[in-house]
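Enquirer: Quick one, structure for this:
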Amino acid sequence: MHTITLIKGDGIGPSIMDEAVKVINATGVKIEWEEAYAGLSAFEKFGTPLPDATMTSFDKTRVAFKGPLTTVVGTGFRSINVALRQQYDLYANVRPAKSWAGIKTRYDDVDIVIVRENTEGLYVGLEHYLSPKKDIAESLAVVTRSASERIVEYAFQYARDNNRQKVTVCHKANILKFSQGLFLDVAREVAARYPDINFDEKIIDAACMHMVMNPKQFDVVVTTNMFGDILSDLTAGLVGGLGLIPGANIGADAALFEAVHGSAPDIAGKNLANPTAVIMAGAMMLSHIGETEAAERVVKAVEKVVNEGIYVTPDLNPNTKAGTVEMGSAIAAAME
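Expert: As a prediction, the model looks like this:
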């Protein structure tokens, strides 16, 4: 029996999370779901977007499954996602983007995994004004040798464990000689310890161009926090959008799995939201807790339903009569 903290989230979160739980339960894996709250729904219910009870649950289970959250303005939290990543030192953000046979895009052969450093860089939030008039602002990027080494090490070990052939480090060391230079230096040092994995390095702006021109040249990509945020959205666009992209936030002793898209309150409660991303995140979670066979069954079922294009949401097939619930049910049925 696995105990997992379940945060359904805001907007479309509860509806897509219900379908994801339905699919995961259909695998037969025994999971005790411990429901907790975060985001706008938590703020409305408890007066805080990140209640102590949620942290207590995550402290105990060390695995959380989360829907999209709405950041509450003016509460002291820049982002609940960032707060959770920093609180539990979830240093590796992993976002795979793979082409789907049933979804027509510009490319048919994309299979890229973005491994993003998740705890530092420009997103540490060290910002201030340099003048009383608040007309000059400064943001500080923090890059450490230890965090750089562990994220690059994670990327290479991920490549080795998943039969990947190449790791590309994306950087801006040609301009940011110290912070990005340190990251690149460390990446080169780690790469030397993995002679079985091809190593490539690209300046971030050139990497974006190459990714759009020929995505097949990329396999596993490792980069700093903000660059990883941008690149993971770019790769999502190559395969059909954020509605198809799962995300994992991995730490040494805790992990959080989520859809990377927003809470889309405009379509909440309309049975329109695509549950694919969070169901695929659920498959990543199953693999993380050692249920690899169940994870593979979920992935195959999702691929079957998406590629057939019948019981899918309108964003995947404008002519469909199916919605969120019907798609989730079809995926669960495809595992039988």
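
Enquirer: When you work out contacts or count neighbours from here on, use the C-alpha atoms and nothing else.
Expert: Noted.

Enquirer: Just the buried positions in the one helix or strand R85 maps to, please.
Expert: Under the criterion of DSSP states H and E, R85 resides in helix 80-87. Neighbour-count burial for helix 80-87 flags 80-82, 84-86 (criterion: 16 or more other Cα atoms under 10 Å).

Enquirer: can you list the residues that contact that helix?
Expert: 38-39, 49-50, 69, 71, 77, 90-91, 118-119, 249 (Cα atoms under 8 Å, 6 or more residues apart in numbering).

Enquirer: again with stretch 310-322
Expert: Under the contact criterion Cα under 8 Å, 6+ apart, stretch 310-322 has outside partners 103, 272-274, 305-306, 309, 323-324, 326-327, 330.

Enquirer: Just the buried subset of these, please.
Expert: Neighbour-count burial (16+ other Cα under 10 Å) is assigned, among the contacts of stretch 310-322, to 103, 272-274, 305-306, 309, 323-324, 326-327, 330.

Enquirer: TSV for those residues, including secondary structure?
Expert: Shown next, in TSV, are the buried ones among the contacts of stretch 310-322 (DSSP: H, G, I helix; E, B strand; the rest coil):
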residue	secondary structure
I103	coil
L272	coil
A273	coil
N274	coil
V305	helix
V306	helix
G309	coil
G323	coil
T324	helix
E326	helix
M327	helix
A330	helix
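
Enquirer: burial count for M209?
Expert: Neighbour count of M209, defined by other Cα atoms under 10 Å: 11.

Enquirer: and it, what element?
Expert: helix 204-213.

Enquirer: buried residues in that helix?
Expert: For helix 204-213, burial by neighbour count (16+ other Cα under 10 Å) applies to 204, 207-208, 211.

Enquirer: for stretch 171-190, same thing?
Expert: Within stretch 171-190, the residues scored as buried using 16+ other Cα under 10 Å are 171-173, 179-184, 186-188, 190.

Enquirer: Mind putting the residues you listed into CSV with secondary structure and distance to S57?
Expert: Converted to CSV, these look like this (DSSP: H, G, I helix; E, B strand; the rest coil; distance: Cα to Cα, whole Å):
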residue, secondary structure, distance to S57
H171, strand, 37
K172, coil, 39
A173, coil, 41
S179, helix, 36
Q180, helix, 37
G181, helix, 39
L182, helix, 37
F183, helix, 34
L184, helix, 37
V186, helix, 36
A187, helix, 35
R188, helix, 39
V190, helix, 35
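
Enquirer: Now the second one, please; I'll put the structures next to each other:
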Amino acid sequence: MKTITVFKGDGIGPEITEAVISVLQAAKAPLDYEFFNVGAAEYEQHGALIPDRAFSSFEKTHILLKSPVTTPVGKGFRSLNVTLRNTYNLYANIRPAKSNSAVPTPFPNVDIVTFRENTEDLYVGIEEQIDADTVHATKIITRKASEKIIRDAFRYARERKRHKVTCVHKANILKLSDGLFLSVFKEIAAEFPDIKSDDKIVDNVCMQLVMRPETFDIIVTPNLYGDIISDLTSGLIGGLGLLPSMNIGENYAMFEAVHGSAPDIAGKHIANPTALLWSACMLLEYIGEKTIAGNIRRAVDTVLAAGITLTPDLGGSAKTEEYAQAVIAAL
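Expert: Now for the predicted structure:
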């Protein structure tokens, strides 16, 4: 048995966590769980986003399944996600978006994996109030971090027999920062002559993604563009409720749904747990439990294809728990 840390999050987090754990247990995933409350509610009650014992658990297990956490907009504490990524150097954020024939969209042939550098760019959160009407934000790009994420993208392509890696940037304007990222990309691309490579400016990519998404395979990009582009790719496949992710470092790994905590529907038990469930499948694959992950993926596909027990975001009326039970029945 492998012990993992679980952050239940807030908003819809506890609801979808419970649903996902029920599926993992039904699938006989060889996991033990250490559960913790984290996020805005924990902050209001105890003055800390993450309890010390939760940090200690992650530092012991090295694997975290994390539900969404509310982050105040324009004020308050810094994003818990950013804190975790920087504290544990979770430098690679990998977000696969793949069409499912059971989810009707205008884009049936999407199969895009976004590799987002996770520790730099504007997400370092360095801002300076110059005067009452002027704020400066610092964008940081380094060769070291760029090399790591870009090389990981090419290795992933080679290992999984993918055919192309595209670098997304804004080097036509940000000639030094994005220019460095692009320069490193071209250097590393030369090390992988068996993998096609190209580069595109981020605004052009956004247009092409909604016109010809099938022309993209693997995207590698700095932090901010990766966040935006991966949300766009989720729209191509049916929404954020279907987009999983993993955050990988040299010693730690965090698996989470890309969507937020959706406080507007918290407590209504209508949230779609698929993204977190597929993130848990990525966790299972990470620890070598590929068969169980495959079983769960096929069960989800069965439920989606049946079209009967779907949550409202997918056009149905099922509760979160009813959807989870349907997946369990399909295992």
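
Enquirer: Where in structure 2 does the helix holding M209 of structure 1 fall?
Expert: Helix 204-213 of structure 1 corresponds to residues 202-211 in structure 2, going by TM-score structural alignment.

Enquirer: Tell me which residues are up against that stretch.
Expert: With Cα under 8 Å, 6+ apart as the test, stretch 202-211 of structure 2 has contacts from 168-170, 216, 225, 229, 232-233, 236.

Enquirer: quick one: which of the contacts of stretch 310-322 of structure 1 is nearest to P195 of structure 1?
Expert: I103 (36.2 Å; Cα to Cα).

Enquirer: What is the aligned counterpart of that closest one in structure 2?
Expert: Per TM-score structural alignment, I103 of structure 1 is aligned with V103.

Enquirer: How about the contacts made by the closest residue to its match other than its chain neighbours?
Expert: The shortest distance from V103 of structure 2 to any non-neighbouring residue, by Cα to Cα, 6 or more residues apart in numbering, is to G238 (6.6 Å). G238 of structure 2 makes contact with 99, 103-105, 314, according to Cα under 8 Å, 6+ apart.

Enquirer: and the residues you listed, which two are the farthest apart?
Expert: Comparing every pair within the contacts of G238 of structure 2 by Cα to Cα identifies S99 and L314 as the most remote, at 13.6 Å.

Enquirer: so where do the helices sit in the stretch 51-200 of structure 1?
Expert: 52-61, 80-87, 145-161, 179-191 (DSSP state H, counting those that start in this stretch).

Enquirer: Kindly state which of these is positioned closest to L130 of structure 1.
Expert: Nearest to L130 of structure 1 among these is helix 179-191 (21.5 Å), distances taken as Cα to Cα.

Enquirer: which ones are touching the residue lying closest to L6 of structure 1 once chain neighbours are set aside?
Expert: Closest residue to L6 of structure 1 apart from its sequence neighbours, by Cα to Cα, 6+ apart: E35 at 4.6 Å. E35 of structure 1 is in contact with 5-8, counting by Cα under 8 Å, 6+ apart.

Enquirer: Between the residues you listed, which sits nearest D161 of structure 1?
Expert: Distance to D161 of structure 1, by Cα to Cα, is smallest for T5 among these, at 26.7 Å.

Enquirer: still on that earlier bit, any chance of the buried ones among the contacts of stretch 310-322 of structure 1 in JSON lines, plus distance to A283 of structure 1?
Expert: Converted to JSON lines, these look like this (distance: Cα to Cα, whole Å):
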{"residue": "I103", "distance to A283 of structure 1": "20"}
{"residue": "L272", "distance to A283 of structure 1": "22"}
{"residue": "A273", "distance to A283 of structure 1": "19"}
{"residue": "N274", "distance to A283 of structure 1": "16"}
{"residue": "V305", "distance to A283 of structure 1": "15"}
{"residue": "V306", "distance to A283 of structure 1": "15"}
{"residue": "G309", "distance to A283 of structure 1": "20"}
{"residue": "G323", "distance to A283 of structure 1": "21"}
{"residue": "T324", "distance to A283 of structure 1": "18"}
{"residue": "E326", "distance to A283 of structure 1": "19"}
{"residue": "M327", "distance to A283 of structure 1": "16"}
{"residue": "A330", "distance to A283 of structure 1": "16"}
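
Enquirer: State the pair within those that is farthest apart.
Expert: Greatest spacing in those, by Cα to Cα: I103 and E326 (18.6 Å).

Enquirer: Count the residues that sit near L90 of structure 2.
Expert: L90 of structure 2: 22 surrounding residues under other Cα under 10 Å.

Enquirer: What of E18 of structure 2?
Expert: 16.

Enquirer: does it count as helix, strand or coil?
Expert: Secondary structure, three-state DSSP: E18 of structure 2 is helix.

Enquirer: how close does it get to L314 of structure 2?
Expert: Noted for E18 of structure 2: a distance of 20 Å to L314 of structure 2, by Cα to Cα, to the nearest Å.

Enquirer: and what of F154 of structure 2?
Expert: Distance from F154 of structure 2 to L314 of structure 2, by Cα to Cα: 34 Å.

Enquirer: If you count surrounding residues, which of the two has more?
Expert: Counted by other Cα under 10 Å, F154 of structure 2 and L314 do not tie: F154 has more neighbours, with 27 against 18.

Enquirer: The more buried one -> structure 1?
Expert: F154 of structure 2 maps onto F156 in structure 1, by TM-score structural alignment.

Enquirer: For that match, which non-adjacent residue is spatially closest?
Expert: F156 of structure 1's closest residue in space is V167 (Cα to Cα, 6+ apart), at 6.6 Å.

Enquirer: so who does that neighbour touch?
Expert: 155-156, 159, 197-200, 218-222.
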